[in-house]
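K.L.:
Okay, sequence plus prediction incoming.
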Amino acid sequence: METPQEVERMLQLHARGLSQRTIAHELGCCPRTVRRYLRQGGWQPYGQPRRSRRLDEQIAWLREQFEQHRGNAEVLRQELLRQKGIDVSQRTVERAVAAWRRELRIRQLATVRYETPPGRQLQADFGQCAVSIGGERRRVHLCVLTLGYSRRLVVRPYGHERQANWLQAMEEAFRHWGGIPEQVLVDNARALVRRHDPASGELVFHPTFLAFAEHWGFTPRACRPYRPRTKGKDERGVRYVKGSGLAGHTFRSWGAMEAHLAWWMREVADVRRHGTTGERPLERFQRDEASALRPLCGKPSFLAEREQKRVVAKDCCIQLEGNWYSAPQQLIGQRITAQVRHQTVRLLHRGRIVAEHPLQSANHRCRQVIRSHWQGLLPAEQLQQARASLQPAIPDRCQATPAVGPPATRAVRTSSLARSLSDYAAVLTEVEA
């Protein structure tokens, strides 16, 4: 096989009128080689002729189905059998779409960095990590909210990823920054998005989230399904919180973890030099973004008044935002309504108020118990022993460590009310006897 340069020399000599034998003698090759390249009109690589394949006639249809099913070869094989009656192996389909799959991977990896002007966008997302709290490994759900321009972030830990946690974290972020961005970009979480079809582009937000957005005056947006890089600033922020804010730390209580995160945001995250912007988030925020945010104008909390349905558990309590509130024991197993009004939790059954409690901060693991709700569950002597074993004793309304509400009606944290299982077992043994 001759090189492309030698074949080009053959063509030049032939154009000057030299015979094939003379050209072969000058280049040191066979005259038949010269004749073949002159017949081809230039250099061509060796190669076997491409064999016809079974799916050659279905290329256009395969391409359409390939884009629709995001390159899933097994689904394409099933569709070939169902729609075309062609029974082939999955490997045959993979060979047919191999070039398209390479193109798809390149498109997925290709990213254009999108920067937003000051005050334009807030990105919000949840992340999970295991943290040692009180000597026990617990799963913590971190809500991380990042301003798109300054990269200043707010972190709030929760025990769940419920809708109330999303909304509460956003409200606390608005008050922390002293303003509201124009847009809030979120993930396609069920608590916020009812339906998001990537093919048709249909997007349906949860009605409560839409009411929340209207209350605060921002435009809700959802990132494209299966493409978390749409909110890449916050995705990176979640990893940053896990790797810098919580990695390697242990905490005595949930409150200690919240206090540590507040210190970390203030002393570490806000003053670090960001790798993309090259500036400290706090300086960039104060210089350009603080004035671009929409003012709060003293607007009340959207969560100040809300209602939720709950079932009274066997301990006469309902759980609301990570805290427990007691109800009359006659309602055990019944469905009641929990109303939050002006920092007060009202429990209603069939439209009648059956209990009122001061509202506690979410996920503080507080237990509010009215003494009469537990009255009669145990004989007097066993009840007194139970109170003694679960010190401090339960008064008419349990007193509390510092939390939301007036000092006279604050609730006891679970850590001070709850004891080990052995303590409970001892009490229950005496009752059964």
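P.N.:
That came through, no problem.
K.L.:
From now on I want contacts and neighbour counts done on CA atoms only, so please keep to that.
P.N.:
Noted.
K.L.:
List of residues touching the longest helix seen in the chain?
P.N.:
Longest helix in the chain by number of residues, with DSSP state H as the criterion: helix 163-177. By C-alpha atoms under 8 Å, 6 or more residues apart in numbering, the residues outside helix 163-177 that reach it are 143, 145, 154-156, 158, 180, 191-192, 209, 212, 290, 296, 301, 303, 321.
K.L.:
who wins for most neighbours among these?
P.N.:
residue 145 (30 neighbours; other C-alpha atoms under 10 Å).
K.L.:
In strands only, show me the contacts of helix 163-177.
P.N.:
143, 145, 154, 155, 156, 158 (DSSP state E).
K.L.:
Now do the contacts for the second one.
P.N.:
Spelled out, that is residue 145. So residue 145 contacts 122, 123, 124, 125, 153, 154, 155, 170, 173, 234 (C-alpha under 8 Å, 6+ apart).
K.L.:
Below is structure B, check it against A:
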Amino acid sequence: MEDWVTIKTLKAKNPAMSLREISRLVKISPHTVKSALENKEAPSYQRKSSTAGKLEPFKEVVFEMLNVKKFKGSRILEELRSKGYTGGKTALYELLSSIRIEAKKHCTPYETAPGVQGQFDWSPYTVLIGGELTKVIAFSYINAFSRFQVFDASLSENQGAVFEAMENSFTESQGVPERVQTDNAKVFVTNASRSNFCWNERYLQFCGHYGFEPSRSLPGHPWSKGKVEKPFEYLENHFIAGSSFESFEDFICKLKSFQQQVNARLHATIKTTPTDLIQKDREAFSALPSTRYVGVKEEIRKVTQDCLLSFNGSRYSVPWMFAGKYVWLRVSTMIFLRDLFPSQRLSCYAHTFNEKRGDNH
């Protein structure tokens, strides 16, 4: 599956590159390259089950030998053999890697070239909106070279909301970097362990659509992001704390104004403003695809001829132009109605609903 992402990315960045050239770079057959380019979705597969079960009775003693007695791996294997362990050394070394307690290291942030890396994360907040405490998810996307930051927000943190925030970030940045660094949330990673690591299949499809390489911070290694360990600190102290908003739309509007202020500040590390430096990132970015990614879990509904739509057990009236049409419902920020089969570009109508059954405004 990761080969599929690599092939898609190479072709997106180099449209003239032949199958044979891609085959040589990825080290797979031209036939496999051709199949990958023809497939719009990443191939699915199942990993083989681990054979590390034989180590289960010895985990506590292995932990003690490694982290307390400071035994080397070869010594630990000898000790286990004497205690009746019959498994292989590969499984043992995978276990050692996962349970080793390392001394804290002083890490120096590293610099990346223009257009190479973006860093994406999110954090939940309780905010006073319309006089009521409301859970809001704040998203942060930082272009690593220029430090140009894009903020977005949602009322949901499901995969659809995350993908939508990433898409908006690429659009506002005016391009796509070579790779995007994330954490190990389930929307990105199915299994975060080193021994049985697996990317989320839908996320890999998203990566293939936009042509960037997925990259993650290892569990317990937040410094692997390199330079942006606290992307929300300034937001919390200068925007969230002590603030109230008339509506969620008011929150979004003021968040975008705050984003402009952040990017216009003189940055201590780059010695200029992110707004000034983002142009170098943009010159190195890959172009945005012609269409947005539509593989997220939108609800699809058909509007009746009398302009009614069913959602979560309730019926709502919608604008007349959607009568008889299939529409997407995207509920991350509000309910978006998008014509599923427009003649040219996607028409979009923002329509918000109250939680009361059948009530809309």
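P.N.:
Arrived safely. Since the model is a prediction, treat every value here as computed from it, not as a measurement.
K.L.:
Let me see the TM-score of these two.
P.N.:
Overlay of the two chains. TM-score (TM-score structural alignment, normalised by the length of the second structure): 0.60; 257 aligned residues with a C-alpha RMSD of 4.0 Å.
K.L.:
returning to that earlier point: checking the contacts of residue 145 of the first structure against the second structure: which ones persist?
P.N.:
Retained in the second structure (both residues aligned by TM-score structural alignment, their matches' C-alpha atoms under 8 Å) from those: 122, 123, 124, 125, 153, 154, 155, 170, 173.
K.L.:
Most neighbours of all those residues, which one?
P.N.:
Of those, with other C-alpha under 10 Å as the count, residue 122 tops at 29 neighbours.
K.L.:
Can you find the partner of it in the second structure?
P.N.:
Mapped onto the second structure by TM-score structural alignment, residue 122 of the first structure lines up with residue 118.
K.L.:
what's the answer for residue 180 of the first structure, then?
P.N.:
Match for residue 180 of the first structure (TM-score structural alignment): residue 176.
K.L.:
what's the spacing between its match and residue 197 of the second structure?
P.N.:
From residue 176 of the second structure across to residue 197 of the second structure, the span is 25 Å (C-alpha to C-alpha, to the nearest Å).
K.L.:
Also residue 291 of the second structure?
P.N.:
Distance check for residue 291 of the second structure against residue 197 of the second structure: by C-alpha to C-alpha, it reads 30 Å.
K.L.:
Equivalent analysis for residue 109 of the second structure, please.
P.N.:
On the measure of C-alpha to C-alpha, residue 109 of the second structure and residue 197 of the second structure end up 26 Å apart.
K.L.:
again, but for residue 94 of the second structure
P.N.:
According to C-alpha to C-alpha, residue 94 of the second structure stands 12 Å off from residue 197 of the second structure.
K.L.:
Compare the two (neighbour count), which wins?
P.N.:
Each of residue 94 of the second structure and residue 197 has its neighbours counted (other C-alpha under 10 Å); residue 94 has more, 15 against 12.
K.L.:
What residues sit buried inside the host helix or strand of that one?
P.N.:
Using DSSP states H and E, residue 94 of the second structure falls within helix 89-99. Neighbour-count burial for helix 89-99 of the second structure, counted by 16 or more other C-alpha atoms under 10 Å, picks out 91, 92, 95, 96.
K.L.:
same question, stretch 237-246 of the first structure
P.N.:
Per 16+ other C-alpha under 10 Å, stretch 237-246 of the first structure contains these buried residues: 237, 238, 241, 242, 245, 246.
K.L.:
The fifth one corresponds to which position in the second structure?
P.N.:
Read it as residue 245 of the first structure. Under TM-score structural alignment, residue 245 of the first structure pairs with residue 239 in the second structure.
K.L.:
Skip the chain neighbours and tell me the closest residue to its match.
P.N.:
In space, and not counting its chain neighbours, residue 239 of the second structure is closest to residue 258: 7.3 Å by C-alpha to C-alpha, 6 or more residues apart in numbering.
K.L.:
Just say helix, strand or coil for the counterpart of the one you found in the first structure.
P.N.:
The pairwise alignment with the first structure assigns residue 258 of the second structure to residue 264, based on TM-score structural alignment. Secondary structure, DSSP: H, G, I helix; E, B strand; the rest coil: residue 264 of the first structure is helix.
K.L.:
Repeat that for the one 10 residues further on.
P.N.:
Under the three-state scheme (three-state DSSP), the conformation of residue 274 of the first structure reads as coil.
K.L.:
quick one: the strands in the stretch 1-150 of the first structure?
P.N.:
For the stretch 1-150 of the first structure, applying DSSP state E, counting those that start in this stretch gives strands covering 121-133, 136-147.
K.L.:
would you list those strands in TSV and tack on distance to residue 22 of the first structure?
P.N.:
Shown next, in TSV, are the strands of the stretch 1-150 of the first structure (distance: least, C-alpha to C-alpha, whole Å):
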stretch	distance to residue 22 of the first structure
strand 121-133	75
strand 136-147	77
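K.L.:
Out of those strands, which gets nearest to residue 380 of the first structure?
P.N.:
strand 136-147 (34.7 Å; C-alpha to C-alpha).
K.L.:
Go through that closest one and flag the buried ones.
P.N.:
140, 141, 142, 143, 144, 145, 146, 147.
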